[in-house]
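Trainee: predicted model and sequence below, questions to follow.
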Amino acid sequence: MLFNSHAFLFVYFPIVLLGFFWIGKRNVRAAAGFLALASLFFYGWWSVKAMPLLLGSICVNYWFGLRLTPAPGREDAQRKRLLIAALVVNLGVLAIFKYANFFLSNVNEGLAAAGFTPMPLLHIALPIGISFYTFTQIAFLVDCWQGKVHERSFVHYALFVTYFPHLIAGPVLHHAQMMPQFANPSTYKPDPNKIAVGLAIFSFGLAKKLLIADPMGQYADLVFNGAHQGLAPTLYTAWFGVLAYTLQIYFDFSGYSDMAVGLSLCLGVQLPINFRSPYKSTNIIEFWRRWHISLSTFLRDYLYVPLGGNRKGPARRYLNLFLTMLLGGLWHGAAWTFVIWGALHGAYLMVNHLWNAKVRRNAAPGRVAKVLGWLLTFVCVMIAWVVFRADGMHTAIAIYKGMLGLNGAPPTAFNEMGLMPYRKNDFFKTMLVGLFICLALPPAITLERWVPHPQSVAGHRVMAATSTVFIAASTLVLFAWAVSKLGGYSPFLYFQF
């Protein structure tokens, strides 16, 4: 069930919203259980076959969490061994489902080259959302071992893991962000202001997906699929194809994140911010503080810091940065293209930190330097997106050749890739609107800042009423426009990770 589907918009979510608050008036624990069951139904809609794995993961990790918590009679060495066992179980399951065939395929290539019979592949489907709920629970287990977890309710833990706004494509949640909210009785009382702002944020996210991401994706698919089929994209085509994907992945994933934040806010729960205008970044360090914030935070806290962080000298720091991004790339998918994407960003971060240490040395950059830094960062991000999107290195190399102008730059590039002339203007309009939103407007999750606070218009009833009506009408028009674009199956890009 997609957020951008009629079934979700007009059946599932209204029932969940009304049922949650109706039950919450009578029993908050029952309301939490209802929301957990509704979230399991949401997941089961995708794949009933994957449900036992999710339920088993929840039960096993809750059991581990209880025994990892410091308590009288529990020795640290014993708890550490149990933590290692828990991590092996979680990462082992993730490795089997996500990376086993990737590993076997690479081994088989070596066996075939040596003249040996290849091993059979496992032919197992990747359970949707497994990376997100596995990382979420790994963070929970580590925090249990460190004594940071105090909430012990199984119902709240199950809801924390399965909570439907984040379950399929994140953000990666931390127990301290969520479980106290589920334990707060005020969460189960409807707040008209939260519902109004939540619906507005959701509408912005829905519009991002349907009005910008999907149209940009159509052109990006033409270019990348054409390169995969052997066509040679020209300079003009290649750069616009990569720019189209650059906008598609941003508006697709940030649109999902906005929808998740909006849906959750309607239910009285605040999800962490996952995007903060990353394409405004003037360096790659800033980019990773703004892009997929929950994953960046997880990689920093549970991978980079345990590797040693910056505590063991500059050389080790650079190595830790590179390894963190390399594994972050592999987290996105079992393919060498994702590994190379992670390696590129690891190299970018190393160069950025080296520049700061040896050249800039904390001097504030001027206006021209900021503009040049933004342009360089944006281009580097685009270059890395090529291998992230390509289905193989042969496709990526074809795109890179086009970007270097090795295939020429004729003005008929759009027609060569199958884009009809009458759609060219639509593409450019959508692209310019997307760039304007990315580079000039604040994130949709700051919508509350755009809405006049009741105290600021106190005594101005006409102003208050006018602003309320205008915002409500604008949101309704945007929502209706986005809904009018609902049609075929259009999943979010991060569902595959």
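Mentor: Done, it's in.

Trainee: contacts, neighbours, all on C-alpha from now
Mentor: Fine.

Trainee: what is the burial count for the residue lying closest to residue 67 once chain neighbours are set aside?
Mentor: Using CA to CA, 6 or more residues apart in numbering and skipping the chain neighbours, the partner closest in space to residue 67 is residue 79 (7.4 Å). Using other CA atoms under 10 Å, residue 79 has 19 other residues around it.

Trainee: point me to the helix or strand that includes residue 79.
Mentor: helix 76-113 (DSSP states H and E).

Trainee: now that helix: buried residues?
Mentor: 79, 82-83, 86-87, 90, 93-95, 97-102, 104-105, 108 (16 or more other CA atoms under 10 Å).

Trainee: ok, and here's another one to check against it:
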Amino acid sequence: MLFASQPFLVVFLPLVLGLYYAVAASRAARQAVVIAASVVFYGLWDWRFVPFLLAMTGCNQMVAMAWGRWRRRGWLVFGVVANLAVLFGFKYADWLAGVIMGLAGRAHAPWPVILPLGLSFFVFQKISYLVDLGRGQARVYRLADFVEFVTFFPQIVAGPIVRHNELVPQFDTSPRNGAMWANLGQGGLLLLVGLGKKLGLADTLGGLCAPVFDAAHMGHAPGLGSAWLAAIAYMLQIYFDFSGYSDMAIGMALMMGIRLPFNFNAPYTAVSVRDFWRRWHMTLSRFLRDYVYIPLGGNRCPPARQAANVVATMGLAGVWHGAGWNFMLWGLLHGGALAVAHAWARAGRAMPRWGARGLTLLFVLLTWVVFRAADLPAAGRMFAGMAGMGGMGKVNLPHPFILLLAMGVALVGPASQSVIMDRLRPAPWMAVAAGVAFVLLVFLAGGRPPEPFIYFQF
């Protein structure tokens, strides 16, 4: 089931919210509603993976309980390695086997492996909890608390990557409190904005870029205009698709009285690559910082070691997104750019703000081409087209207003959560406008085949 689908919006979510508030006085009943809703939500995508989801949850809970009883670090090491092994088996083993077979000059028949929905987010969440146990920054939770934490349906599939200490303490608070109406109103607006980003912008932009990237994968070099249009459209599509999902997840949680960390803060207004990663997928950035970069030595090392640390961290970020050389290259390119940015800052150099922002945006756009391309040869054809090697070509732009609107929102900002949480004040006209917009978007959702969120594949 997709967030941006009619069954979810008009049946599942209202039913869950109604049951949740009906039993709001009982913590145990609220917990039962959330866990049941989360299992059903996950199962409606593919019921075969529900036992897998619950088994992984149970295994991690048993590791935490073993640590709590015997305080042997080996339990936590086992838990982290086991989580990584599951991730490797589902996500990377087939790809690695293909690479090895290719180097040996033999053909590889892809294995019939189906990736469980949201596995990467699920595994990272568990690893952060187990590592925090070892650091003395977490406690062993009750089974019901742990299950609710790891299966919480608004964020189980594509984040934000929520830490235990951000979510579990909120389970104690009833949603029926002085902030209830503000939470429902602001959460509903965030849900509406995210729905608009997905249905109104991201899915339309996907139709502009997908044919060009698909043609590049088939061996055709696009024309100059088509290549640049596709690159710009994808840069906007992935932003509105993923930030739209995050807005919807944060909004739904807020409607239940639970606050999730924000995940985007107008990233295309960044003035450096470092600034970009402070604004883009912020919960992944902090996970990589706290659980990879700092343990490697972080900024406490000599410059050469620090550069190696940041390149290794971002290389891991690239591999986390997918099994493919293009994802690894994308991560390494960002790691190299971050290393250069650190060196630039140490040298005390500066650049005009307009120049810094333009250079950052160009770098991000070009690396998104590598990220989106099916493989490195396809990325090479896209770059050849952007360099004019495929001729001028003919540009097909069926939705110019959508493209211009998306560019204006993404390049000027501000962030949606900043507007809704800090600037908007309740008013009757706003409720009417939001209701009309919601009805229109629900009809739009039913008028075309649903498009999965991009980050579902990761």
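Mentor: Structure received. This one's a predicted model, so the numbers in the text were calculated from it and none came from an experiment.

Trainee: quick revisit: so where is the following helix or strand past the helix holding residue 79 of the first structure in the second structure?
Mentor: Where DSSP H and E defines the elements, the next helix or strand beyond helix 76-113 of the first structure is helix 130-145. Alignment of helix 130-145 of the first structure against the second structure: residues 119-134, by TM-score structural alignment.

Trainee: which residues touch that stretch?
Mentor: If you take CA atoms under 8 Å, 6 or more residues apart in numbering as the criterion, stretch 119-134 of the second structure is touched by 60, 64, 73, 76, 79-80, 83-84, 87, 138-140, 150, 156-159, 161-164, 287, 291, 320, 458.

Trainee: how far apart are it and its match in the first structure?
Mentor: Taken over the aligned residues, the distance from stretch 119-134 of the second structure to the first structure averages 0.6 Å (mean CA distance after the TM-score superposition for the first structure).

Trainee: so what touches stretch 274-291 of the second structure?
Mentor: So stretch 274-291 of the second structure is contacted by 128, 160-162, 261-270, 298, 313, 317, 338, 341 (CA under 8 Å, 6+ apart).

Trainee: sitting in helices, which of the contacts of stretch 119-134 of the second structure do you find?
Mentor: Among the contacts of stretch 119-134 of the second structure, the members found in helices (DSSP state H) are 60, 64, 73, 76, 79-80, 83-84, 87, 150, 164, 287, 320.

Trainee: which of the residues you listed lies closest to residue 394 of the second structure?
Mentor: Taking CA to CA as the measure, residue 394 of the second structure lies nearest residue 320 of these, at 36.4 Å.

Trainee: what's that closest one aligned with over in the first structure?
Mentor: Aligned partner of residue 320 of the second structure by TM-score structural alignment: residue 331.

Trainee: that match: neighbouring residues, count only.
Mentor: With other CA under 10 Å as criterion, residue 331 of the first structure counts 20.

Trainee: how far away is it from residue 80 of the first structure?
Mentor: Per CA to CA, to the nearest Å, residue 331 of the first structure is found 25 Å from residue 80 of the first structure.

Trainee: and for residue 54 of the first structure?
Mentor: 25 Å.

Trainee: swap in residue 379 of the first structure?
Mentor: From residue 379 of the first structure to residue 80 of the first structure the distance is 44 Å (CA to CA).

Trainee: and what of residue 36 of the first structure?
Mentor: Taking CA to CA, one finds residue 36 of the first structure at 30 Å from residue 80 of the first structure.

Trainee: kindly report the same for residue 9 of the first structure.
Mentor: 45 Å.

Trainee: same deal with residue 285 of the first structure?
Mentor: 33 Å.

Trainee: just residue 489 of the first structure next, same as before
Mentor: 46 Å.

Trainee: with residue 212 of the first structure instead?
Mentor: 48 Å.

Trainee: then residue 131 of the first structure?
Mentor: According to CA to CA, residue 131 of the first structure stands 23 Å off from residue 80 of the first structure.

Trainee: sorry, back to before: surely the residue nearest to residue 67 of the first structure meets residue 65?
Mentor: No: the pair residue 79 of the first structure and residue 65 fails to qualify as a contact (CA atoms under 8 Å) at a distance of 10.2 Å.

Trainee: so who does the counterpart of residue 372 of the second structure in the first structure touch?
Mentor: In the first structure, residue 372 of the second structure lines up with residue 389, judged by TM-score structural alignment. Neighbouring residues of residue 389 of the first structure by CA under 8 Å, 6+ apart: 224, 245.

Trainee: output the longest helix belonging to the second structure.
Mentor: Per DSSP H, the second structure has its longest helix at helix 224-255.

Trainee: and it, what does it pack onto?
Mentor: helix 180-195, helix 203-217, helix 353-372, helix 376-386, helix 400-412 (3 or more CA pairs under 8 Å, 6 or more residues apart in numbering; DSSP states H and E).

Trainee: where does it end up in the first structure?
Mentor: So helix 224-255 of the second structure is aligned with residues 235-266, judged by TM-score structural alignment.

Trainee: mean shift of that stretch relative to the second structure?
Mentor: Stretch 235-266 of the first structure sits 0.5 Å off on average (mean CA distance after the TM-score superposition for the first structure).

Trainee: now for the equivalent of residue 173 of the second structure over in the first structure, how many residues are close by?
Mentor: Mapped onto the first structure by TM-score structural alignment, residue 173 of the second structure lines up with residue 184. By other CA under 10 Å, 11 other residues sit near residue 184 of the first structure.
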